[in-house]
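Asker: Provided below are the primary sequence and the corresponding predicted coordinates.
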Amino acid sequence: MLDPVVRFFERIFDAIGRFIGYIVAAILWPFVALTTWVRKRGFIIKGVFSLIIIGIVASYGYMIYQTQFWRGFNPDYATTYAFDQRTTKPGQPTPGAEGQCGPSAIVEMAADLTDFNVNQNGWVPSMLPYKLGFFGIDWKYTPYFDNKAAFQLGVHEMVRRSNFEAKERLGRVRGTSQIDQNLQNAHQNSNYNENYWYFELSPFGPKTPTPSEYRSSINNLKAFNTRLASCDALFDPRADNLLRFLDQMANALGSTSDILGDQMEASNAGWFDLRADDRFWFTYGQLYALNGIMAAARADFGDVIEERNLTAVWNKMQAELRSTLEIDPLIVSNGSESAFMMPSHLATMGFYLLRVRTNMAEMRDILDR
């Protein structure tokens, strides 16, 4: 009685197996044909082909290594700067030390976060194997190797906004003085295309790799701080500048909140949402950078924070930021918010992000009174 049913399922599974076999054969055919062609050629062609294969394997191996090992990653990195022990404000003379002034913690943090991205770690978004993707499919549409790239882009987004504020407002007096050239160059360098390799098809031609430009921004930021510490540069930590700085950071979080919301509406696939992980880690990178940048801003704007009684709200915001960095799931899930097996990590991240943004809005309102 059951034999026809069994045979039916056997035919189904046999057809599925043949179909998968055809797909695998189609994928492997160009490689098999090329290998067969090379075997029939001379020593020189075989040597060139071997070098190409070694280069491809080495480049993909380097990319995989860089995406799996995160050097310098430390959610508590902001505390290692001991900003609360600084007594000299940026650009202000150091008591008892003629010709010496305080450096900017914000500028120092921006330089160090960029160093973390491109020197302590390889800049993944511009690596050729990452740009080529998985058989032409962008890595962000696969479950593999895109988390670190998204994290690095999130960190850099906040650094870029910090550099803009330093150039436009912090490094000059009330917008009437000349823009500092070091800060101008740092801003331009940090706005360089995020995924340039040595050669690009669009626009066609050789390019300066992205990491080189970002390293130049580090040098410019450090040069500004050196001049500031020698009392040869300006830094203006006024209340209205702090207000604009908070606006810049909060606007970035607001945009990211919309991105998380759109992804939650677009998919309810739980662990099988292939875009959830890069959305999550981009947000995580933003908050990771913001944790240090806001700690630095507290040091630079310490007088304003005390005068406007912002200490309690600022402490709350810093605590919220640090709590967010504890969210580190093994597999990022974008399921229903009430799900038991596959929860929504995007909703959790979005909740913490909005709490931080709410604290920023509260501080902005106090400054704007």
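Answerer: Arrived safely, thanks for sending.
Asker: C-alpha only now, for contacts and for neighbours.
Answerer: OK.
Asker: Would you mind listing the buried residues in stretch 159-174?
Answerer: Using 16 or more other C-alpha atoms under 10 Å as the test for burial, stretch 159-174 gives 159-173.
Asker: Could you single out the nearest of the residues you listed to A252?
Answerer: R161 (8.3 Å; C-alpha to C-alpha).
Asker: so that closest one sits right up against D247, yeah?
Answerer: No: contact criterion C-alpha atoms under 8 Å: R161 and D247 do not qualify, at 10.3 Å.
Asker: got the contact list for R161?
Answerer: R161 makes contacts with 248-249, as judged by C-alpha atoms under 8 Å, 6 or more residues apart in numbering.
Asker: and the gap between it and Q286?
Answerer: Remark: distance between R161 and Q286 (C-alpha to C-alpha, to the nearest Å) = 11 Å.
Asker: do the same with L253
Answerer: In this view, L253 and Q286 are 8 Å apart by C-alpha to C-alpha.
Asker: Give me the more crowded residue out of these two.
Answerer: Q286 (25 against 22; other C-alpha atoms under 10 Å).
Asker: One more to weigh against that first structure:
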Amino acid sequence: MVKRWLSKLNPAPLWHRVRSSWATGLSGRGYVKPILIVTSALLVVLIGLGIWWSKEPDSFDVVALAEARAEARGHEVVPGYTTVATLEHVMSTLLDKPGGYLQNDVMPPGLWLDNMPNWEMGVIIQSRDMARALRRDMSRSQSQSTEDPDLVIAEPQFHFDSSSWILPSAESEYRRGIRHLDSYLHRLNSTGNDRAQFHPRTDSLANWLGDVSTRLGSMSQRLSNSVGGRVYGVGEDQETVSETPWLEIDDIFYEARGSAWALVHLLKAVEHDFADVLSQRNATASLRQIIRELEATQRPLRSPMVLNGDGFGILANHSLVMANYLSRANAAIIDLRQLLQSN
């Protein structure tokens, strides 16, 4: 009798009975199946959004863009108008494309993506360099002249931390820079004392191309490191092997692809605004060859992933193909700079 009473106080059998009844009730009420359906549907939606958001923006006609903007505002397409309008549109595309700006996302699916955020980084780097060139050289008649007040604000705004997501967010800082670019664009057509200046000189173009060349040279080396390579230091015995980690190969590839996308449009805008300078130096054909090499980097990727074949192996190496186009463009830029700076 006592043993029977004590057995009823044993918590283990009681817990097994409670757990069994809870599982039966949950299954009987049909809670498990709806939860699984909702979770699966949510996962499918997030994957679909991730694929859509990873689609790279299309290219656009920089001259048509500038003409349409000028017509809508009653402006004239004066020298510099196409370059500034292109830079403004490149940065706006970065923020307004499907999914918006993804590099600082803290929620899925943006949190899971890495190709598009690295593509965005490439665009940002080229936009920063152009904004600096506008402030430092193109908007000033000489080194002792005053900097443009709008570009003084716009240029550092584009250098804001690209991964900041709150207080303030990168998007809000970049949009402030775009607004000041737009103000500068408007003042290019002003007839008052606040009129903005743009000087399409040979030296200002050569200085910006020097920045572009440095970026392309670095990017080509990073892409080539996908298969590893020997790097020699200053001393004869200083030799290291540099190889890109496997998980970073696609990151560098898409950063290069975004950088080339931005450069194609900026170079086309420069071709329009610096047409007289390029014509005087017989350099128009050289610039168009650079653009053609960079346009080749925007061909569709026919593989679901960035392949990293070794040398002359069976599989392709997309990083080396990209590095080839960027190296050819960089070599042409070096020749173009020499042509511009020759007497």
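Answerer: Noted; the coordinates are in hand. This one's a predicted model, so the numbers in the text were calculated from it and none came from an experiment.
Asker: related to what we said a few turns ago, so which of the buried residues of stretch 159-174 of the first structure belong to helices?
Answerer: 159-165 (DSSP state H).
Asker: and those as a markdown table, adding distance to Y77 of the first structure?
Answerer: Shown next, in a markdown table, are those (distance: C-alpha to C-alpha, whole Å):
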| residue | distance to Y77 of the first structure |
| --- | --- |
| V159 | 16 |
| R160 | 19 |
| R161 | 20 |
| S162 | 18 |
| N163 | 20 |
| F164 | 23 |
| E165 | 23 |
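Asker: any idea how far the residue positioned nearest the centre of the second structure is from S163 of the second structure?
Answerer: Centroid-nearest residue in the second structure, with C-alpha atoms, centre = their mean: E120, separated by 2.3 Å. The span separating E120 of the second structure from S163 of the second structure equals 11 Å under the rule C-alpha to C-alpha.
Asker: so what's in contact with those two at the same time?
Answerer: Shared contacts of E120 of the second structure and S163 (C-alpha under 8 Å, 6+ apart): Q103.
Asker: What does E306 of the first structure correspond to in the second structure?
Answerer: In the second structure, the residue paired with E306 of the first structure is S279, using TM-score structural alignment.
Asker: what's the helix or strand harbouring that match packed up against?
Answerer: Using DSSP states H and E, S279 of the second structure sits in helix 275-280. Contact partners of helix 275-280 of the second structure among helices and strands, from 3 or more C-alpha pairs under 8 Å, 6 or more residues apart in numbering; DSSP states H and E: none.
Asker: now for the helix or strand just after that helix, which elements pack on it?
Answerer: Using DSSP H and E, the next helix or strand after helix 275-280 of the second structure towards the C-terminus is helix 284-295. On a contact count with 3+ C-alpha pairs under 8 Å, 6+ apart, helix 284-295 of the second structure meets helix 249-273, helix 318-341.
Asker: Of these, flag the one that's most buried.
Answerer: Across those, averaging neighbours per residue (mean count of other C-alpha atoms under 10 Å) puts helix 249-273 on top, at a mean of 23.
Asker: Just the buried positions in stretch 217-234 of the first structure, please.
Answerer: 217-222, 224-231, 233-234.
Asker: can you list contacts of that stretch?
Answerer: The contact list for stretch 217-234 of the first structure (C-alpha under 8 Å, 6+ apart) reads 90-93, 99-104, 107-108, 110-112, 114-115, 170-173, 180, 182-183, 185-190, 235.
Asker: picking up where we left off before, distance to A23 of the second structure added to the helices and strands packed on helix 284-295 of the second structure, as CSV?
Answerer: Listed next are those as CSV, based on distance: least, C-alpha to C-alpha, whole Å:
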stretch, distance to A23 of the second structure
helix 249-273, 46
helix 318-341, 53
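Asker: what's the closest of the ones you listed to G25 of the second structure?
Answerer: helix 249-273 (49.0 Å).
Asker: about what we covered before: okay, and the residue nearest to the centre of the second structure sits in which element?
Answerer: helix 115-133.
Asker: quick one: that helix aligns where in the first structure?
Answerer: Helix 115-133 of the second structure maps onto residues 147-165 of the first structure, going by TM-score structural alignment.
Asker: Now that stretch on the second structure. Mean distance?
Answerer: Once the two models are superposed, stretch 147-165 of the first structure sits on average 0.6 Å from its counterpart in the second structure (mean C-alpha distance after the TM-score superposition for the first structure).
Asker: Map V107 of the first structure across to the second structure for me.
Answerer: By TM-score structural alignment, V107 of the first structure lines up with V84.
Asker: Between helix 249-273 and the helix or strand hosting that match, find me the angle.
Answerer: Here V84 of the second structure sits within helix 81-96, counting by DSSP H and E. Interaxial angle, helix 81-96 of the second structure versus helix 249-273 (axes from the mean of the first three to the mean of the last three C-alpha atoms, to 10 degrees): 150 degrees.
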